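Enquirer: Here is my input; please provide its structure:
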Amino acid sequence: MKQFPRKEVSIIILFLLTCRGLNLSVLNVVSNVMVWHKAFNYCRNDSSDAAAVAAVNQLMLKLNISGKDNFCTDLSFYEVKWQWSNKDEVTYSNWKRDFFCGFVQSDGTWNDSVCYDQKPFMCYQENSNINERYVWINSRMNWSSAQNYCQVNYTDLVSIRNENENQQIMEKAQGSPFWIGLFNNPWKWSDGENSIFQIWTQNQPDNYLRNEACVEILSDGSWNDDFCGKKNYFFCTNKSKVTTSFDLVEYSLSWLDAQRYCRANYTDLMTVENQTENQKLQKPPQDQGYWIGLSHENDNWQWSNKSPLTYTNWRREFSCAVLQSDGSWNDSDCSEEKPFMCYNEMEYIRTYIWINERMNWTRAQNYCRMNYKDLVSIRDESENEEIRNKAQNSPFWIGLFNNSRKWSDGDKSTLTSNSNQSQLPDNEQHPENCTEVKINGCCVITQYSTEKHLICSQVGWNVTLVNDSSTWEEAVDYCRNKNSHLISISSEMEQNTIATLVNTTKSSSVWLGLRQSRVFGFWFWTDEMPLSYQNWTSGSPPQISFSNHCAVISKDNNFLWASVSCLEKHPFICRSPLISN
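Expert: Predicted coordinates for the structure are as follows:
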């Protein structure tokens, strides 16, 4: 293997999360410039892995270990993983897509599009030979033509039942987006009828400007989706057990007002059962439309071949979820400021608290956790409706977020530090798949193709911050019961690292594993590490004979060490060697 010249500096890095096990890693800076995948392979071949760096941004500013402006770590997009803030299992979702036909993108995720777009497509045929099951068609057609082609020549457009099939189909394709057999029929009749008759005009529906959810009949008898606030004449229907009649109401109203009018004076807005009924309707003048009772409600994605929809792989652009005024969900930039919904839970009974203050997602989460239980999680349709009714008709944060980033060594990313204070990346306008750590104190995301210096890591220690206030002896006992020791600090680099951790607590002080001998007055670490590094407020260790004094790291004193009574109560940090598999 080719050996690159290296400038190596060992520092301690910690991956921070209160009351959870944290890995400390010894890092080696490699001063070669290379793209992400080459950095990944280099670190693999060098018997380590690209750095699992979370708090490194604060440390690098102090250490300036390389003289370079930024480094690329191995945090990258692997899979979409939506989670509830309170750790509830995600058993229900209500995402809303914009369009009506599904396709696979070049990265394997799915997206939706207007169905008249021209794309290549993937057919399938029932065949025991997996290599012959999927058939790539490199001709560009709209979705309906592609479906018809597959049904005539093979079985149908492909359906995808799991991640393994998704990957196999991707390998058959040739690097461009292609149609699959997924389509969305979200259209519902106002009166609840199940009529499947639809007669759209050319290239419709298109949800133009993502703002067309109501249906009008045009002068030629075909249908068009349009903005629901548009003022149109409309058809009402009267239904009895024996007869059904309809009238054109010549008042210009929005779709919703037309629905109210029909329900007050007739039965409902009109449901069109078939072509014969459609032909009987009085047609509007050219360039006008009349409302009928069809509108876009909850998404209803189905496979063309009628297979059950057991797996999806939708791509979403952002990392935090909002509940919209119609009850559907959407993703949003976590740094945007919105109102939000908290919840409390007492004896398995949940109450919902509407907070009509605008905050970004992370601040909203913190507010809910400090004052209530957490940001709201939603477990079924009835909860979704109850929560929507508590809100005030505007989009608001819920506790759902997407942690789609994973370290190349298999660790899950549970903390990042972004300059926009949202904790979660925005992925705005372009694909951002590799994490970069800047010396100026923030982590940003950069593309795989951008060349950066890299950091390789070797895992060495496991660190746990315990936020329960305890006496020094209680803290020692707790750590020993966990086969660890109260934290010791042997260098300025370790001091800076622990200071980063301490800075996240609400407490002004955190116990160190450092105590003064009651008899002789000298200070010692409980893990028997030599006292080779010290950082006292007084500049030197206090000498108080026959005392019961222990050391804390003091946030109020710039993270210097102070001598206090061992009977005081503070949070503490345990540290243990990480046992490698």
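Enquirer: contacts and neighbour counts: CA atoms only from here.
Expert: Fine.
Enquirer: N57 touches V444, doesn't it?
Expert: No - assessed by C-alpha atoms under 8 Å, N57 is found out of contact with V444, at 10.1 Å.
Enquirer: Which neighbours do the two have in common?
Expert: Both N57 and V444 are in contact with V437, K438, where contact means C-alpha atoms under 8 Å, 6 or more residues apart in numbering.
Enquirer: Can you show me the helices along this structure?
Expert: Secondary structure of the chain by DSSP state H: the helices cover 36-45, 56-63, 130-133, 143-153, 163-172, 255-265, 275-280, 361-371, 381-390, 472-481, 492-502.
Enquirer: Following up with a second sequence; could you model it the same way so I can compare the two?
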Amino acid sequence: MFSMILVEIVFCATYSQQSTTMMGRTLLGVLCLSGWNISSCLSLQYHYVADPKNWTEAQTYCREKYTDLATVETPEEMKQLNKTVLSSGINLEVWIGVYRKLWKWPDNYTNSGAEYRNWRNNNRIINYDFKCYVLFHNGEWYGHDCINAESFICYRGSQQNPEFVYVSVKKNWSSAQRFCRENFIDLATVKNHSENQNIQSLVPEYTYSWIGLYWDPDTYWSDGSGSSFRWFSYGYGYTLHPMSEVCGAADLENSGRWWLLNCETKCPFVCYSVRSSVVKRQVIKLRMKPENSSMDLNDPAVKADILNELQDRLKKNGLSGVTLKWREQPDGKVFHKERKMSKKKKKREKTEL
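Expert: Model (predicted):
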């Protein structure tokens, strides 16, 4: 039976404020999730700004003065944000970095005319359940359930100079899109009143036809973070304004729960920054059981091999940017055989626990 050996490892994780500091945030987040005993995993700081601005103005301000509008990746960070704002004596809605692009075209068209809409009666509220859009024979656009079977409009040519094609076969929205992509370019993107009239002339009287516009269910972060953490208030999106984009605000009267508001609303806001240099240092004790009892673990070459193996295991688990090193004991050695603990000492340690 080989003796157990005690060894101490010191690791340091450092990063600089580059690439929008995302590498450092990700590293510390992985360290926490991997079970490393870090004294603090909150690498960012929130900054409350009382001057009301619309969301885009707030975003510009945060990028100039700090890093970006606040991104929140964990419940702990949400608590930290709430504490930052409430410590200023404020209990209002504040902009954070989350936003939603409500409506998209299936070919991802975002250039001139992408914002064109011809809602029925210029409706200002769109039913949450209707996530795909059809053009009626009179040229008005209606929200429609995506699973309904309707005729549809494809286009060929180019985005700038499309040729619209009416398909009378009725399909649900997804099937219609697949048909258009297999036989033409895509479902129709409608960029202006002239194109809308062109399509209107193709649609038979009292007929609905699918166009490409659809509701995007995803939300995004201003800094491009891939954080999946969400803290929306129940019912936040059951009615949606037919604007192209809505922006997230944390409601401090409701535990910081998020709402989606008109991005032009003037609100105070929260920015975030990441410390320019953060070092996390932790000493870990390991018990190692060598397969060969004759192996000298204090041999420099053996110590280097073990350290490289540990480093490789961290990398395989997605932990890059971590430096490992051995901590030498007062006698200059790293490894020492573990002494057998007396029954009396074991009993005392058990009592202390």
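Enquirer: Can you calculate the TM-score here?
Expert: Between these two chains, after superposing, the TM-score reads 0.42 (TM-score structural alignment, normalised by the length of structure 2); 221 aligned residues with a C-alpha RMSD of 5.6 Å.
Enquirer: sorry, back to before: switch the helices of structure 1 over to TSV; also include mean neighbour count and distance to P120 of structure 1.
Expert: Formatted as TSV, the helices of structure 1 follow (neighbours: other C-alpha atoms under 10 Å; distance: least, C-alpha to C-alpha, whole Å):
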stretch	mean neighbour count	distance to P120 of structure 1
helix 36-45	18	29
helix 56-63	19	44
helix 130-133	12	17
helix 143-153	18	8
helix 163-172	15	12
helix 255-265	18	37
helix 275-280	12	32
helix 361-371	19	39
helix 381-390	15	37
helix 472-481	18	60
helix 492-502	20	52
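Enquirer: so can I have CSV of these showing distance to N111 of structure 1?
Expert: What follows is the helices of structure 1, written out as CSV (distance: least, C-alpha to C-alpha, whole Å):
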stretch, distance to N111 of structure 1
helix 36-45, 26
helix 56-63, 34
helix 130-133, 23
helix 143-153, 13
helix 163-172, 14
helix 255-265, 29
helix 275-280, 32
helix 361-371, 25
helix 381-390, 24
helix 472-481, 49
helix 492-502, 40
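Enquirer: out of these, nearest to L27 of structure 1?
Expert: Closest approach to L27 of structure 1 among the helices of structure 1 is made by helix 56-63 (10.1 Å; C-alpha to C-alpha).
Enquirer: Point out the other helices and strands that that closest one packs with.
Expert: For helix 56-63 of structure 1, the packing partners by 3 or more C-alpha pairs under 8 Å, 6 or more residues apart in numbering; DSSP states H and E come out as strand 434-438, helix 492-502.
Enquirer: one more time with 10 Å
Expert: Secondary-structure packing of helix 56-63 of structure 1 (3 or more C-alpha pairs under 10 Å, 6 or more residues apart in numbering; DSSP states H and E): strand 12-14, strand 70-72, strand 434-438, strand 443-446, helix 492-502.
Enquirer: What residues of the second one count as buried?
Expert: It stands for strand 70-72 of structure 1. Neighbour counts over strand 70-72 of structure 1 (16 or more other C-alpha atoms under 10 Å) mark N70, F71, C72 as buried.
Enquirer: Could I get the full set of strands for the stretch 101-250 of structure 1?
Expert: Ranges of strands within the stretch 101-250 of structure 1 are 101-104, 110-113, 119-124, 134-141, 156-157, 178-184, 187-189, 214-217, 223-226, 232-239, 244-253, based on DSSP state E, counting those that start in this stretch.
Enquirer: H485 of structure 1 is nearest to which of the ones you listed?
Expert: In terms of C-alpha to C-alpha, the element of the strands of the stretch 101-250 of structure 1 nearest to H485 of structure 1 is strand 110-113, at 48.3 Å.
Enquirer: Output the contacting helices and strands for that closest one.
Expert: Packing partners of strand 110-113 of structure 1 (3+ C-alpha pairs under 10 Å, 6+ apart): strand 101-104, strand 178-184.
Enquirer: biggest strand in structure 1 by residues?
Expert: Ranked by residue count under DSSP state E, the longest strand found in structure 1 is strand 452-470.
Enquirer: okay, the angle between that strand and helix 472-481?
Expert: On the basis of axes from the mean of the first three to the mean of the last three C-alpha atoms, to 10 degrees, strand 452-470 of structure 1 is oriented at 120 degrees to helix 472-481.
Enquirer: May I see the buried residues of strand 452-470 of structure 1?
Expert: 452-467, 469-470.
Enquirer: how about the helices and strands packed on strand 110-113 of structure 1 in TSV, adding mean neighbour count and distance to E163 of structure 1?
Expert: Putting these into TSV (neighbours: other C-alpha under 10 Å; distance: least, C-alpha to C-alpha, whole Å) gives the following:
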stretch	mean neighbour count	distance to E163 of structure 1
strand 101-104	24	13
strand 178-184	26	15
